[in-house]
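In: Sequence and computational prediction follow.
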Amino acid sequence: MAEDRIRIDKWLWQARFFKTRGLAAEAVSGGHLRLNGVPMGKPGHAVGPGDVLTFPQGDRIRVVRILGCGSRRGPAPEARALYDDLHAPPEGGG
């Protein structure tokens, strides 16, 4: 890994939660993201492995633990390796 810390907006974009870095920055500065349970309003705040992010995405609330910072916005499988989804939907369904 190139770095062990990265801006929140850049990480959200690289992990493919937002289509653009600008949309990720808007979500953070709009007060829609919590970092380790604390409301965060600065897109430039640094995050790293072990940090937990909580934010809305569509009609659900995402809770993810950062596993890595990455070095680019790659394909979905590469992006998926950057985080652990703490509220994954149950398998099977009903």
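Out: That came in fine, so what should we check first? Residues are numbered from 1 along each chain as shown.
In: switch to C-alpha atoms for all contacts and neighbour counts from now on
Out: Will do.
In: Where does E78 fall, secondary structure wise?
Out: helix 76-80 (DSSP states H and E).
In: which residues sit against that helix?
Out: Q14, A15, R16, R73 (C-alpha atoms under 8 Å, 6 or more residues apart in numbering).
In: likewise stretch 12-21?
Out: Residues contacting stretch 12-21 (C-alpha under 8 Å, 6+ apart): 9-10, 24, 57, 70, 72-74, 76, 79-80, 82-83.
In: Look at the residue positioned nearest the centre of the chain and tell me its secondary structure.
Out: Geometric centre of the chain, nearest residue: L12, 4.0 Å, by C-alpha atoms, centre = their mean. Following DSSP: H, G, I helix; E, B strand; the rest coil, the label given to L12 is helix.
In: next up, a second structure to put side by side with the first:
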Amino acid sequence: MRVDKWLWAARFFKTRSIAKAAIEGGKVHHASERVKVSKEIRIGMELTIQQGKDKKTVVITGLSSTRGPASIAQQLYEETPTSISRRELLASQRKLDNLAKPEHKPSKKDRRQINKFKEHNTEQFEDWSYHTDSY
């Protein structure tokens, strides 16, 4: 069975043409090497598939030439435990990164308060200096 057809049947990609484009773009690897669209796959092969920011390493456990429901498609492969843990770690890091960013830019009122705060704090330290003139 061709790898593009299996990726489509296993529901990694919506259409075979999208699967083909991903393979040609270097998003699918076997044994750390790029796969060709016509590559014949077998049960037990390990594929690394990159979809967006996620990179999955799966072991093929079944072959199907037809696209069925998601519950059946999930039985065609098994994701490796290291792949699952790596994806979860990266997802949590992306989530924490999004929390560090403000949800919205400051409004006019917020900017005024920020400027007032900055001016107030700089006035306190205008006379202060590291150097002393008295020796």
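Out: Done, it's in. These numbers were taken from a predicted model, which means no experiment stands behind them.
In: So after superposing, what's the score?
Out: Here the TM-score for the pair of chains, by TM-score structural alignment, normalised by the length of the first structure, is 0.82; 85 aligned residues with a C-alpha RMSD of 1.5 Å.
In: Put together a markdown table for the contacts of helix 76-80 of the first structure, with distance to V63 of the first structure, neighbour count and secondary structure on each row.
Out: Output for these, formatted as a markdown table (distance: C-alpha to C-alpha, whole Å; neighbours: other C-alpha atoms under 10 Å; DSSP: H, G, I helix; E, B strand; the rest coil):
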| residue | distance to V63 of the first structure | neighbour count | secondary structure |
| --- | --- | --- | --- |
| Q14 | 16 | 25 | helix |
| A15 | 13 | 25 | coil |
| R16 | 14 | 20 | coil |
| R73 | 20 | 15 | coil |
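In: from those, which single one is nearest I66 of the first structure?
Out: I66 of the first structure has its nearest neighbour among the contacts of helix 76-80 of the first structure in A15, at 9.6 Å by C-alpha to C-alpha.
In: Trace that closest one over to the second structure, please.
Out: Under the alignment (TM-score structural alignment), A15 of the first structure pairs with A10 in the second structure.
In: I'd like the distance between that match and K108 of the second structure.
Out: Here A10 of the second structure is placed at a distance of 51 Å from K108 of the second structure (C-alpha to C-alpha, to the nearest Å).
In: Next: K95 of the second structure.
Out: From K95 of the second structure to K108 of the second structure the distance is 28 Å (C-alpha to C-alpha).
In: Pull out the buried members of the contacts of stretch 12-21 of the first structure.
Out: Taking 16 or more other C-alpha atoms under 10 Å as the criterion, what is buried in these is D9, K10, A24, G70, A79, R80, L82, Y83.
In: Would you mind finding the match for the last one in the second structure?
Out: Under the alignment (TM-score structural alignment), Y83 of the first structure pairs with Y77 in the second structure.
In: The fourth one too?
Out: Aligned by TM-score structural alignment, G70 of the first structure pairs with S64 of the second structure.
In: could you say which helix or strand contains L99 of the second structure?
Out: Under the assignment here (DSSP H and E), L99 of the second structure is part of helix 81-100.
In: average gap between the biggest helix by length in the first structure and the second structure?
Out: Determined from DSSP state H, the single longest helix within the first structure is helix 21-29. Here the mean offset of helix 21-29 of the first structure against the second structure after fitting is 0.6 Å, by mean C-alpha distance after the TM-score superposition for the first structure.
In: The second structure: matching residues for the helix or strand just after that helix?
Out: Using DSSP H and E, the next helix or strand after helix 21-29 of the first structure towards the C-terminus is strand 33-35. Per TM-score structural alignment, the counterpart of strand 33-35 of the first structure in the second structure is residues 28-30.
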